[in-house]
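1. Here is my input; please provide its structure:
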Amino acid sequence: MPHLKTWGAVFALAVACTSAALAQPAGQVEFARGVGFAQSAGQTPRTLGQGLALQAGDRLTTAEGAYAIVKLQDGTQMTVRPNSDILIQQYEYKQNAENNSLVLQLLRGGFRAITGLINKSTPGAARVITATATIGIRGTDFDARICATDCKAESAKVPDPARSNMVLASAKLVTLLGEASVVDATGTRRRVVPGGSVYPGDVVETGVGATAVFAFRDESRVTIGANTRFKVDSFVFDQASPREGRFLVSLLQGSMRALTGLIGKANQRNVGFTTATSTIGIRGTGLDMDCSSEGSCSFFTWLGAIEVTPNGQTALQVLEAGQGLFVSRDEVRVLAAPTLGDLPRPDEVKVDMQQLFSAAALPEGTEGLYVFVRDGHIEITTASEVLQLGRGEAGFAGANGDAVRPLRIPLFLDFDIIPRPDSKNQQLRGVLNDAGVRSVNQCRG
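-> You can find the predicted model right below:
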């Protein structure tokens, strides 16, 4: 019997070692300051230090004043904040694989992250689970933090005023069938999913068989069809002064059904559409535009009226509701029927403008989950609500299921002294932070 007990212990140890060996490699620690540990279930804690290997199932904890910067295999970088507890619940990454995934469980504290290839190749493959909400990561640069009383105390130490939590996006994607992407002014392409943002200068492109509906901040909406390219040339809107707004877009190729919003109602001259063959002015309207790759376009009005001016001409043609026009380089003729009846009219699509764009008053440092997005797209989902956040936006989720965009960016987020994962001279930054020295070159967020 003693021999059986000995062999049983050896077998149990072998199983434990085999399980550890088979765990998915996740990454390693690039920098650590203060006391912190990584621990797999049933294993001895390992001190966080430069070069320490991490694996799926590891639980990362940091003490008061301590933080660690980790880098995962797909290039994701993360600063684990002081007094934090994070579980790498799931991590699977292989180059060009379709089942890559990253699931973190934020139990306490927070982190600052710059996501890697998992998000870029498969939007929706990464998320963060907390007690109050799930954070869906769509390829982004963001901070997440669970606040008790500590955040309010940190904000009280900041002498600067809080700045407005403005939605910078011109429009956000409401519904999508198929695939769509956005190319920004620098030529960088990104996948866009429902809730994703479009900014001035962006070109939206849809794939084969795709249909997408976008809502603009001024309540304008557009439905675009398959194989379409449209550009947001200029969009300016302030709820307090819609007459000073500007809405200018170009349909480069494909099909679009558009409904103008508050800018058009306040000042029709500041709304315009451009195609390869014509420019279109509006009179508070709903219109269809259908442009072929050869450059010909069909226009049809289903609400209000539009003014069509073919390129090279000074005379415009007014189309009332139920009227259409075909314009090519060689021909202009009347259309008796619309050509885009298979695409949903944007005014018939349900849009939750509050979820996409609105903000609500929130006392500084209210206890709950906070997310600040420096770039990209985050979706916060509670038991009862969904909040979409884009570049420069902060969001909050409370224990009661509320998910809101605060009117102002919380000071503890905007002036976070814990280094971002891509910061240089980490050791020097840590010493300065301990001394209470705030860099004059420090950027908010």
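
2. from here on, contacts and neighbour counts on C-alpha atoms
-> Fine.

3. do you know how far A266 is from T274?
-> The gap separating A266 from T274 is 20 Å, by CA to CA, to the nearest Å.

4. More neighbours: these two, which one.
-> T274 (21 against 15; other CA atoms under 10 Å).

5. need the contact list for the more buried one.
-> 248-251, 280 (CA atoms under 8 Å, 6 or more residues apart in numbering).

6. So which of those residues sit within strands?
-> 248-251, 280 (DSSP state E).

7. centroid residue for the protein?
-> H377 (0.6 Å; CA atoms, centre = their mean).

8. Now for the ones in strands among the contacts of T274, which sits with the most neighbours around it?
-> Per-residue neighbour counts (other CA under 10 Å) across these peak at L251, which has 23 neighbours.

9. Find the nearest non-adjacent residue to that one, please.
-> Closest residue to L251 apart from its sequence neighbours, by CA to CA, 6 or more residues apart in numbering: F230 at 4.4 Å.

10. so how far is V192 from that neighbour?
-> On the measure of CA to CA, F230 and V192 end up 14 Å apart.

11. right, and T61 touches A38 too?
-> Yes: contact criterion CA atoms under 8 Å: T61 and A38 qualify, at 6.6 Å.

12. now the strands: where do they sit in the stretch 151-300 of the chain?
-> With DSSP state E, counting those that start in this stretch, the ranges of strands along the stretch 151-300 of the chain come out as 171-177, 180-183, 189-191, 197-198, 203-206, 211-216, 221-224, 229-236, 246-259, 271-274, 278-282, 286-291, 297-303.

13. Show me the one of the ones you listed that comes nearest Q28.
-> Of all the strands of the stretch 151-300 of the chain, strand 189-191 sits nearest to Q28, with 27.4 Å by CA to CA.

14. Alongside the first, I'd like the structure of this one:
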Amino acid sequence: MKKLSVLLGLWVLVLANLAFANAVATSVSGTVQVATGAAAPRLLRQGDTVRQGDTVSTGAGSSAVLKFEDGQVAALTANSRLTVATFEYNAQAGTGSVLLSLLNGGMRAITGLIGRNSPSRVTYRAGTATIGIRGTDVTIVTSFGNVVVSVTEGLISFSFGGQTISVPAGQGVNAKTDGTFQQGAASQIAQQLQATPEGQQMLNLLNGVQGLEGVIGEAATSPVNTTRSATPNPSSPTGSTGGGNASTR
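-> I've put the predicted structure just below:
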């Protein structure tokens, strides 16, 4: 009986370590909101925390950069919406589980300790696409079900329309709602996007994410600080600038 009590105590401790995992907004520019479940959205400010189940939304000309407790970075360009569907982290073991769902807009994600130690436990979703990682720095944009990804570092598995392909660094994918997609060099994908108004919209999102490179770099190299409450502090600064208006590179 005593042994059972000890095991139960250890299990509760593990669950507690996972339950308190969260992210901090290291940079907020413009109008950014966060909503927990069905609750009314509230303003997100630099230094506020974001937890599992929260949805972060950026307005026009706005952006946000989140740094998770395991060191992962997720940056959102203007007019984007991201749900932290799962974020569980055991700091002692350096393991956990991540599922980020990009509902619309653009995101750049750089994996942290969970991705390095347990890459199969990190997944991103955008539209109907599912993206697995292998130590990855990836940009994902989605609009009206269309999905474009560009891999800067590492390797991703891209599942879309019943097919799964591997996409290495330097390449990208342009996936359309009709189930077709093209894979090639990231520069080739960008050229393809220029051919249609819908593609140009996706390219604008990609450029918006690229415009956040400076604040993303700051977040990636800064220490993790998740001590702030999720309740916004009206006196906190609005953070570094970095909206979605970068020019095409």
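
15. what's the TM-score for these two chains?
-> The TM-score (TM-score structural alignment, normalised by the length of structure 2) is 0.72; 200 aligned residues with a CA RMSD of 2.7 Å.

16. ok, back up a step: can you redo the contacts of T274 of structure 1 as CSV with distance to L104 of structure 1?
-> CSV is the format used below for the contacts of T274 of structure 1 (distance: CA to CA, whole Å):
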residue, distance to L104 of structure 1
L248, 41
V249, 40
S250, 41
L251, 41
I280, 49
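
17. Go through those residues and flag the ones preserved in structure 2.
-> On the basis of both residues aligned by TM-score structural alignment, their matches' CA atoms under 8 Å, what survives of those in structure 2 is 248-251, 280.

18. How is T231 of structure 2 assigned, secondary-structure-wise?
-> coil (DSSP: H, G, I helix; E, B strand; the rest coil).

19. Show me what it lines up with in structure 1.
-> For T231 of structure 2, the aligned position in structure 1 is G376, judged by TM-score structural alignment.

20. What residues sit buried inside stretch 136-150 of structure 2?
-> 136-143, 145-150 (16 or more other CA atoms under 10 Å).

21. same thing with stretch 99-117 of structure 2?
-> 99-116.

22. again with stretch 59-77 of structure 2
-> By 16+ other CA under 10 Å, the buried positions in stretch 59-77 of structure 2 come out as 59, 61-77.

23. Check stretch 180-200 of structure 2 too.
-> 183-186, 189-190, 193, 199-200.

24. what about it, start to end distance?
-> End-to-end distance for stretch 180-200 of structure 2: 18 Å, by CA to CA.

25. can you list the residues that contact that stretch?
-> Applying CA under 8 Å, 6+ apart, the set of residues contacting stretch 180-200 of structure 2 from outside is 150-151, 161, 167, 170-175, 202-203.

26. 6 Å instead?
-> For stretch 180-200 of structure 2, the external contacting residues (CA atoms under 6 Å, 6 or more residues apart in numbering) are 170-175.

27. Repeat that for stretch 281-296 of structure 1.
-> With CA under 6 Å, 6+ apart as the test, stretch 281-296 of structure 1 has contacts from 253-260, 264-265, 268, 272, 276, 297-307, 327-328.

28. Now with 8 Å, please.
-> Stretch 281-296 of structure 1 is contacted from outside by 251-261, 264-265, 268-269, 271-273, 275-277, 297-308, 326-329, 338-340, using CA under 8 Å, 6+ apart.

29. about what we covered before: pull the number of nearby residues for the match of T231 of structure 2.
-> Neighbours of G376 of structure 1 (other CA under 10 Å): 21.

30. Do I have it right that it meets D143?
-> No: counting by CA under 8 Å, D143 is not a contact partner of G376 of structure 1; they are 11.8 Å apart.

31. Adding distance to V103 of structure 1, write the strands of the stretch 151-300 of structure 1 out as TSV.
-> Output for the strands of the stretch 151-300 of structure 1, formatted as TSV (distance: least, CA to CA, whole Å):
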stretch	distance to V103 of structure 1
strand 171-177	25
strand 180-183	24
strand 189-191	20
strand 197-198	23
strand 203-206	29
strand 211-216	28
strand 221-224	33
strand 229-236	34
strand 246-259	37
strand 271-274	43
strand 278-282	48
strand 286-291	42
strand 297-303	47
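
32. check contacts around the residue mapped onto V183 of structure 1 from structure 2.
-> Under the alignment (TM-score structural alignment), V183 of structure 1 pairs with A35 of structure 2. Applying CA under 8 Å, 6+ apart to A35 of structure 2 gives the contacts 41-42, 54-56.

33. And those, which is closest to L13 of structure 2?
-> Taking CA to CA as the measure, L13 of structure 2 sits nearest to D54 out of the contacts of A35 of structure 2, at 23.5 Å.

34. Show the contacting residues for that closest one.
-> Neighbours of D54 of structure 2 in contact, by CA under 8 Å, 6+ apart: 34-37, 83-85.

35. For PyMOL, what selects the buried ones among those?
-> Burial among the contacts of D54 of structure 2 is assessed by 16+ other CA under 10 Å; the matching PyMOL selection reads:
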select buried, resi 34+35+36+83+84+85
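
36. For the biggest helix by length in structure 1, buried residues please.
-> As assigned by DSSP state H, the longest helix anywhere in structure 1 is helix 2-22. Buried residues in helix 2-22 of structure 1, counted by 16+ other CA under 10 Å: A20.

37. Check stretch 24-41 of structure 2 too.
-> Buried-residue list, stretch 24-41 of structure 2, by 16+ other CA under 10 Å: 24-36, 41.

38. Kindly report the same for stretch 219-230 of structure 2.
-> Buried residues in stretch 219-230 of structure 2, defined by neighbour count with 16+ other CA under 10 Å: 219-220, 224-226, 228, 230.

39. Mind checking which of these are in helices?
-> Counted as lying in helices by DSSP H, out of the buried residues of stretch 219-230 of structure 2, are 219-220.
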